[in-house]
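In: Coordinates for the following, if possible.
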Amino acid sequence: MNSCNQLLEKAESLKKELSNSRNGLSSDGSGKGEWVSSRTSLQDVYRQLLITNLEYALDKKIEQDLWNFAFKNHITALQQQVKDKSNTYRAEAQSQLTSFLDAASGFYLHLLDDLCQTFHVNIPYRVSSSKLIFLKESASVKRSSVTQPERPSCQYMCQHCLVHLGDIARYRNQITQAESYYRYAAHLVPSNGQPYNQLAILASASGDVLSTAFYYCRSLAVKCPFPGSDTNLRKQLNKIMAGDDPRHTKISTSELVKFCLKFHGCIYLKKSKIGICLY
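Out: As a prediction, the model looks like this:
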């Protein structure tokens, strides 16, 4: 446990360094090398914690900090730079984003394989480390120092990797691959609502309002609901209810779907909109 505490202290120090370095995005490139070094070290420390003592790591929410501080914050910052049409460094930001997403995908594929091998979890669709030759070899963890966790914790952590592999694929606009990862994640731990929330995000992007509502509801109707799904569902239903009502007696299938969702929106949001059910 002392070694875990030491690793956690090191991680906290690295987090502060990353927070003070503006995600390595200074236009003149100053501090970028230090930022990359700190981020790589943080990834390795978190990986060691997850492999060495998974129960301890999950209790400290290491998996969330790993995603947010080592990957998500930088991805979001680069995405904002790419979207900013006034930014003269848009092309460079796009190149950096593409490379960073490749590295992020490789990291989580490698971590997933490490988890499966260390904790003897059988996931048929994982990529073995022997095929990830493009990855830099990370620090090895002595098997003798590993504390065997409970099986649900192993499955949850593997699901966590699958969800974020899906997120990374979605950021790369690889929609079919993203959906596959989310479905694999949902199949692995059906009682966790996060994969269903992510499937709803995909459905929303494609304009499928019925599937969007279904997956948000599915995300809430499980043993461990995803906290953001309620807010996301409310936003979707409010948007649908704000839309125009059909003006013809004969309505299309898509209008009927929206009509049905308006009815459910009235119930879920406890709003009154007389007339939407009178057709």
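
In: make it CA atoms for all contacts and neighbour counts henceforth
Out: Noted.

In: does residue 247 sit in a helix, a strand or a coil?
Out: The three-state label given to residue 247 by DSSP: H, G, I helix; E, B strand; the rest coil is coil.

In: for the most centrally placed residue in the chain, helix, strand, or coil?
Out: With distances taken as C-alpha atoms, centre = their mean, the residue of the chain nearest its centroid is residue 164 (3.9 Å). The three-state label given to residue 164 by three-state DSSP is helix.

In: need the contact list for it.
Out: Residues in contact with residue 164, defined by C-alpha atoms under 8 Å, 6 or more residues apart in numbering, are residue 108.

In: For it, give its distance to residue 181.
Out: With distances taken as C-alpha to C-alpha, to the nearest Å, residue 164 is found 8 Å from residue 181.

In: ok so, going back, from residue 71, how far out is the residue nearest to the centre of the chain?
Out: When distances are taken as C-alpha to C-alpha, residue 164 and residue 71 turn out to be 10 Å apart.

In: this one as well, want them side by side:
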Amino acid sequence: APPTPHPPGATPAPTNMNWREEILESKKHTHDKHQENTHQRNRLNSAMSEKSVTESSTSQPGILILPQSSVSHLQKDQGRGGSVETQKTLFDHHNPSKPIIVQTSPSKVDMRMERSIKESSSRGGTGYEVGDAARAARHRALLQEVDRADAVLQTHTLRGPLALAEHWNDVIDTRKSLQNALQRLLMSDLKYCQADNIEHHFWKILYYNFIEILRKSFTQVSPEDKPKIVKLINVIIEEGNTFFESLVQMLERTYKFNTDDYINDNHALPPKGLGYVGLALISVQKLYVFLGDLARYKEQVNETSNYAKSKFWYTKAQQINPKNGRPYNQLAILAIYARRKLDAVYYYMRSLMSSNPFHSARESLLSLFDENRKKYEAAERKRRATLETTNNTNGEAGSSGAPGQSLRRE
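Out: Next up is the predicted model:
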């Protein structure tokens, strides 16, 4: 019979082999082929691992790039979103093409992060900063008007204190527009006001800058012109008292709450979950501090020392939310005026230990300690000088008395 043709690539068996030898030979070929495939697969995995490490090192240090299949698999798992357990994919450097999948239960932090990412993506943003930027963009026209009004007020202040006092009516309309702008922002977007500290910004534009410039001019004007400056400062202070008190009432009406219900004298924190009422209370606390500052400026300008009204406002501000350190700092200032240094140290410490500390209190506290240290060192030097003088006097008296005693013995 003609010989049977061999399939392509097959190795023909020798003609002198029996059937047992043929079986052993075929097993040997199969084992060699399997070993060769294993070596090839290992070389391929090693090449892929080196490639992934090289790409990660050239793009960003410390980042391991997962294969595209694992990334798409991870995105698919994240897209479900309703399962109790989630899958995390870890990179396996021994086998880059097959990542390690770990089943984990999402923590509360992860759930909040996922929810915030979904909310920001639905708004077209990527985080908190984008939300603030979106709010600022929403009030862009109003904020541009505020900047223009601020520039106008700064131009008037450059004319000098006397010119400002004589032409104060020229700035009344501009200041009124700024007051209306603050009211609109507080009544429409409390979150943006708290994020950018809008109340403090308007406080400086409308009141603080004017009062400081006029107070510093006392040494520059003549004694005949000083009453005009004092009168203007009192006008600004009274206007501020009326404006801020009315602003507190507007916040209470708009957000339907009563501030007195949240004022406590036992240093208890306000309840959680107040929402917009909580944000409005933060604004009220700032306004109370402004009212206390105005009362303090009035006493200083009129050269009186009755700071009871100022302390009243600072204490109310502190009672709204003891976690804020600024009211404690203001109370420390009043304690310094009253020369109650120990009370000042206490208030400065409370200001720094608050959850929202007032960092400037640290310099004030160090200055107070340094002042006490200098007084102690001066008193110690004086005590030592007195002690040395006494010792010297006693020594001279003893040496002068010795000859007399010898004469009496003789």
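
In: Work out the TM-score between the chains.
Out: These two chains, once laid on top of each other, score a TM-score of 0.74 by TM-score structural alignment, normalised by the length of the first structure; 228 aligned residues with a C-alpha RMSD of 2.5 Å.

In: Grab the nearest non-local neighbour of residue 292 of the second structure.
Out: residue 310 (4.2 Å; C-alpha to C-alpha, 6 or more residues apart in numbering).

In: In terms of helices and strands, where is the aligned partner of residue 157 of the first structure in the second structure?
Out: With TM-score structural alignment defining the correspondence, residue 157 of the first structure maps onto residue 283 in the second structure. Counting by DSSP states H and E, the element that carries residue 283 of the second structure is helix 276-301.

In: before we move on, back to that, so which strand or helix has the residue nearest to residue 292 of the second structure?
Out: With the criterion set as DSSP H and E, the secondary-structure element containing residue 310 of the second structure is helix 308-320.

In: Give me the mean distance between that helix and the first structure.
Out: For helix 308-320 of the second structure, the mean deviation from the first structure after alignment is 0.7 Å (mean C-alpha distance after the TM-score superposition for the first structure).

In: What's the separation between residue 253 of the second structure and residue 246 of the second structure?
Out: Looking at residue 253 of the second structure against residue 246 of the second structure, where the rule is C-alpha to C-alpha, the gap reads 11 Å.

In: How about residue 73 of the second structure?
Out: In this structure, residue 73 of the second structure and residue 246 of the second structure are separated by 59 Å, where distance is defined by C-alpha to C-alpha.

In: And residue 194 of the second structure, by the same measure?
Out: Using C-alpha to C-alpha, one obtains 19 Å as the distance from residue 194 of the second structure to residue 246 of the second structure.

In: Repeat that for residue 150 of the second structure.
Out: As judged by C-alpha to C-alpha, residue 150 of the second structure and residue 246 of the second structure stand 22 Å apart.

In: Which of these two has more residues huddled nearby?
Out: residue 150 (17 against 12; other C-alpha atoms under 10 Å).

In: Tell me which residue of the first structure matches up with the more buried one.
Out: Superposed on the first structure with TM-score structural alignment, residue 150 of the second structure falls opposite residue 15.

In: Could you check the helix or strand where its match lies and say which residues are buried?
Out: Assigned by DSSP H and E, residue 15 of the first structure belongs to helix 2-19. Residues of helix 2-19 of the first structure classed as buried by neighbour count (16 or more other C-alpha atoms under 10 Å): 4, 7, 8, 11, 14, 15, 17, 18.
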